[in-house]
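Q: got a predicted structure here, sequence first:
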Amino acid sequence: MIGHPDRGAGRVRALPAVPSDTTLSLRAGEWATGGNVVGVTQVDVRTVRVGGSPEGMAGWVWVRGHNLECRWPWVACAREWCVRVAVRAEALYDALAR
């Protein structure tokens, strides 16, 4: 399990469990693309899997899932996941609490 430093304490705590099919509403600055470009808008992701650390991005974790539109009948996304964003570990806690 991936962890991140507990603010100011120097300890590492485990990331929260994120059940599959959880909708995360990530705000600007809380997520980034695979190219380390920080998002400037809100993005909603319906999770498939959370885990793994993006290279060169300490304190971030990969979130794989789908856009909310993938459930629309005329979209019918057949892939396991179609969205992959890096999320700041502390933002993951915030998004789950919203």
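A: Yes, it's here.
Q: could you use CA atoms for every contact and neighbour count after this?
A: Will do.
Q: spatially central residue in this structure, please.
A: Of all residues in the chain, the one closest to the mean position by C-alpha atoms, centre = their mean is V63, 3.5 Å from it.
Q: take the one below as the second:
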Amino acid sequence: MNRSPQPLPDVAPGTLLHLEANDWSYGRDLIPGTPVAVTVAAIRDLPNRSDEWVWILGHRPECDYPHVDRHPPCMEVRVTVAALHRRSSVS
């Protein structure tokens, strides 16, 4: 049986997410079990994603990305959907 995952909250590009250690599980060049900040470039909302996790593409807050044309995202981090919902309920 195929089902669609639950809709994600709206997280606009440019949003700064402050993620607690238990809000994410994997990110290249990130230290597991530590808080992470990411400026969102995009959310990979794939049709086969789980209801629990989603990949966020983005930049470190100190990145100079606004001044570089077509700069690819510096980071990709696997984030809990619950963390995104908590963030949207606070905004």
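A: Nice, I can see it. Everything numeric here is computed off the predicted structure, so don't read it as measured data.
Q: pull the contacting residues for the residue nearest to the centre of structure 1.
A: 47-51, 84-87 (C-alpha atoms under 8 Å, 6 or more residues apart in numbering).
Q: what about A58 of structure 1, how many residues close to it?
A: Taking other C-alpha atoms under 10 Å as the criterion, the count of residues near A58 of structure 1 is 12.
Q: and the biggest strand by length in structure 2, which stretch of structure 1?
A: For structure 2, the strand that runs over the most residues, judged by DSSP state E, is strand 36-44. Residues 43-51 of structure 1 are the counterpart of strand 36-44 of structure 2, counting by TM-score structural alignment.
Q: which residue in structure 2 lines up with A89 of structure 1?
A: Under the alignment (TM-score structural alignment), A89 of structure 1 maps onto V81.
Q: that match and M75 of structure 2: what is the separation?
A: Here the distance between V81 of structure 2 and M75 of structure 2 works out to 18 Å (C-alpha to C-alpha, to the nearest Å).
Q: neighbour-wise, which of those two wins?
A: Neighbours were counted for V81 of structure 2 and for M75 using other C-alpha under 10 Å; V81 has more, 21 against 18.
Q: dump the residue contacts of the more buried one.
A: Remark: with contacts taken as C-alpha under 8 Å, 6+ apart, V81 of structure 2 is in contact with 8, 51-54.
Q: before we move on, what about R88 of structure 1?
A: The neighbours of R88 of structure 1, taking C-alpha under 8 Å, 6+ apart as the test, are 30-31, 59-61.
Q: swap in H85 of structure 2?
A: Going by C-alpha under 8 Å, 6+ apart, H85 of structure 2 touches 8-9.
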